[in-house]
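**Student:** need coordinates for the following:
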Amino acid sequence: MGASVKSHYIPTLDGLRAVSIILVIVSHCVNPKTSHRLVEMGHVGVLMFFALSGFLITTRLLQEYTAAGRISLRNFYVRRIFRILPPSLFYLGVISILAASGLIQCSWRAIRSALFLYTNYAQYGDMGWKIGHFWSLSVEEHFYLFWPALLILFGVRRGQKTAAALAGLVITWRIVDDRYELLARLFHNPNLAFHGNRTDLIADALLWGCCLAFYYHPRMRFSLSPAWSTAIVLSAAALLTALFSWHINHGTILAQALPTVILGGLVAAPNAPIGRLLELPLLRYIGRISYSLYIWQQLFVGQSGLLIPLSLLGLLACALFSYYVIEQPSIRYGRRFLSRSTAAPLPSAGAQQPQPQSRSAHSVPENV
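**Tutor:** So this is what the prediction gives:
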């Protein structure tokens, strides 16, 4: 069996997940005509999820590299497959049955786009409300496809520069494409000119989280006082809220980078009051089930036509079923699969030898 990567629960970040999913659900419960600012906060929640994904995935990869002297793409993708796909495929199966029965409206084009992970490039009219939120899952899956491979290709030592360079390329491309609509012209698809959720236009939101992971690494770990942490987190959150309240384009550099600033302020001061607030048991629990909540929320809120209390009860019931019956068992099976099938890896030529791991109060949680 390969060298193990020590991983411990980070309660603060589960609390941050909780805040993010609450923003998304609230934004889908309100009337967009009368509560536009709250609607915009849903996108803030998604950007926060992106920053968390970039940070946590990269930190996990760095821990593996330190422990084993290499990064196993096979192990990475096995973990991702068992972590991400079973809950989403179960949801798509339920949606397909409901649509075939005429109980909900959802086109097969929308389901196909979610199944093959291109919802964020599909035409808005084809997406359908019940599937529309899969645009963000598509972005994350695309990120999983390219980032670990690029980290290995360019080397862990240059990983931070690689992530920053990629973020810079995304920003440059976003400016150019906004000006000349190059992708829409290339594929003769005008819809692509207005699709701000495309991976190639929004990937910097994840890449800034990747950059932060290198500062979090034990050899480069930085810290802040509780006062500075609180000031940075609250200032960044206020600025991010203002950007969306003032109807500034979602693709601005600040809007994509500020979630990582918030995240950095939290992980750099584990004992700050704002971090302790995020560690309240209820928030931590909501954070742990946030993926299942996100998967199921658009079946019940937004365009469901149900009363909000009834919708939220239905959402909670389905999310809990997904978490305990689908999500957690599949994660455990994935771990058993790796433990049975992974032989002890040999360090690749020129790789660093494994270093002893020090226990930290803030390490990557097992459910990354």
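**Student:** only C-alpha atoms from now on, for both contacts and neighbour counts.
**Tutor:** Noted.
**Student:** straight-line length of stretch 287-305, end to end?
**Tutor:** Criterion Cα to Cα, to the nearest Å; first-to-last residue distance in stretch 287-305 is 26 Å.
**Student:** who's in contact with that stretch?
**Tutor:** Residues from elsewhere that reach stretch 287-305 (Cα atoms under 8 Å, 6 or more residues apart in numbering): 13-19, 21, 25, 28-30, 87-88, 91, 129-131, 133, 306, 308, 311-312, 314-316, 318-320, 322-323, 327.
**Student:** one more sequence to fold, the one below, so I can look at both together:
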Amino acid sequence: MSLSTSITRPTSSYLLPLDGIRAIALIMVVLSHFGLGHIIPGGLALNCFFFISGFLITRLLISEHNRTGTINLKNFYIRRFLRLYPALLFMLLISVCFIGAIGCEFHAQEILSSLFYYRNYFVIYLRPIQPLDCTLILDILWSLAVEEHFYIAFPLLFVLLFRHRPAFLCFLTVGVIGILAWRQYLMTTYGPTELTIYTIYHLTETRADAIMYGCLISLLAYGPTGAGFIQRANHSISIGLAFILLAISLFYRDLAFRETFRYSFQGLGFSILVPALLFHPRLEKLRQWFSAPWLLTVAQLSYSLYLFHWVGISIARYLTGSERITVEYLLIAVPIGLTLSVVSYYGIEKRILKLRKHYGSNLKPESAPDATPALQPQPIRS
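**Tutor:** I've put the predicted structure just below:
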């Protein structure tokens, strides 16, 4: 596949290097949760997850619009339901059994907030007072809630605005600026307190800009001037600037900056580095590395691993009575997390694949883009 084709003719199949990036991001998140957060930037990896989600959802919607001239919203939401709920229901079953086994008082809102994607609001505004360890097993679902709020709204926005691409780009640009302004307002008004930091970290309206950056870049890369945009992103100055932005986001420790501009700097950095990785002519070997089979296997299991590594951690915390990472802790958390992830994916999720394909899901991976293309802009049909 030539680069110009990759840019102007998005397909519904996977881009293998993006799967590799997603796998690395997952590994970083998991390791940070296992007590290495002071070394491994799990927050950066999560923002990368959000960015890739936005990039891919937009790419898939553009592809469907090019093929059919419209977006089948019913099929889109059915695919999302079939993608998320089988593993989620299995996780909730395991979690409810665990919560009951340790004798915690259980509230219906724990399940409802997990099933209906408002866990991020529940943990801030609605959680009843109780021993903290009782239902932490479900708190990993806050980030899934952020994504799903966006996934519910964005296809509708796409249907309304895709034929008016400048307005669409303007709307998303205003969105990322507005979210930054809202974070700044919260930090200025309430100060860098523990509650303010916790709130900004978890709310959809303060974190969704990472997904919006991915949507913006997908619209630009697969648009009429996509080849020109990719050339600018591939420029050494652009790539250098992206690394500087990411470095500042990691090493500048001012609390006000970290809860406001840090997320924006990371979104801007990914907006350059992800297109460069996918399409830079000199990065073919890197694309091949990110397309390694072991990374693609991790990417396939990424959703299950994300859910169930936290189940393993929660059970290990309870059984060891400590959050310290010890040999005993790891011997409990790692086997439980891995076993449940494998059971979930191969025993439950893979059985749903055929049904997902019935509603338009195309799960055949696409090989990495050719590294020696000619960048010729070709208008995408809208």
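**Student:** tell me how the two chains score on TM-score.
**Tutor:** In this superposition the chains share a TM-score of 0.77, using TM-score structural alignment, normalised by the length of the first structure; 326 aligned residues with a Cα RMSD of 3.2 Å.
**Student:** returning to that earlier point: list buried residues within the contacts of stretch 287-305 of the first structure.
**Tutor:** 13-19, 21, 25, 28-30, 87-88, 91, 129-131, 133, 311-312, 314-316, 318-319, 322-323, 327 (16 or more other Cα atoms under 10 Å).
**Student:** now, those residues that are in helices?
**Tutor:** Using DSSP state H, 13-19, 21, 25, 28-29, 87-88, 91, 129-131, 311-312, 314-316, 318-319 are the members of these that sit in helices.
**Student:** which parts of the stretch 251-368 of the first structure are helices?
**Tutor:** Taking DSSP state H, counting those that start in this stretch as the criterion, the stretch 251-368 of the first structure contains helices spanning 253-267, 273-278, 281-288, 290-300, 308-321, 328-341.
**Student:** and the ones you listed as TSV, adding distance to residue 137 of the first structure?
**Tutor:** Below are the helices of the stretch 251-368 of the first structure laid out as TSV (distance: least, Cα to Cα, whole Å):
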stretch	distance to residue 137 of the first structure
helix 253-267	17
helix 273-278	24
helix 281-288	17
helix 290-300	9
helix 308-321	17
helix 328-341	18
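**Student:** nearest approach to residue 153 of the first structure belongs to which of those helices?
**Tutor:** helix 328-341 (23.6 Å; Cα to Cα).
**Student:** and that closest one, what does it pack onto?
**Tutor:** Counting contacts by 3 or more Cα pairs under 8 Å, 6 or more residues apart in numbering; DSSP states H and E, helix 328-341 of the first structure is packed against helix 73-100.
**Student:** identify each buried residue in the helix it packs on, please.
**Tutor:** 75-76, 79-80, 82-88, 91-92, 95-96, 99.
**Student:** ok now that helix, how far from the chain's centre?
**Tutor:** 15 Å (Cα atoms, centre = their mean, to the nearest Å).
**Student:** that one vs the second structure, average distance?
**Tutor:** For helix 73-100 of the first structure, the mean deviation from the second structure after alignment is 1.3 Å (mean Cα distance after the TM-score superposition for the first structure).
**Student:** could you point out which element follows that helix?
**Tutor:** helix 108-115 (DSSP states H and E).
**Student:** average offset between that next one and the second structure?
**Tutor:** Relative to the second structure, helix 108-115 of the first structure is 2.9 Å off (mean Cα distance after the TM-score superposition for the first structure).
**Student:** for stretch 162-176 of the first structure, same thing?
**Tutor:** Averaged out, stretch 162-176 of the first structure is 2.0 Å away (mean Cα distance after the TM-score superposition for the first structure).
**Student:** contacts for that stretch, please.
**Tutor:** Contacts of stretch 162-176 of the first structure (Cα under 8 Å, 6+ apart): 151, 154, 182, 200-204, 207-208, 210-211, 251, 253.
**Student:** and which of those is nearest residue 58 of the first structure?
**Tutor:** When the contacts of stretch 162-176 of the first structure are compared against residue 58 of the first structure (criterion: Cα to Cα), the nearest one is residue 210, at 5.6 Å.
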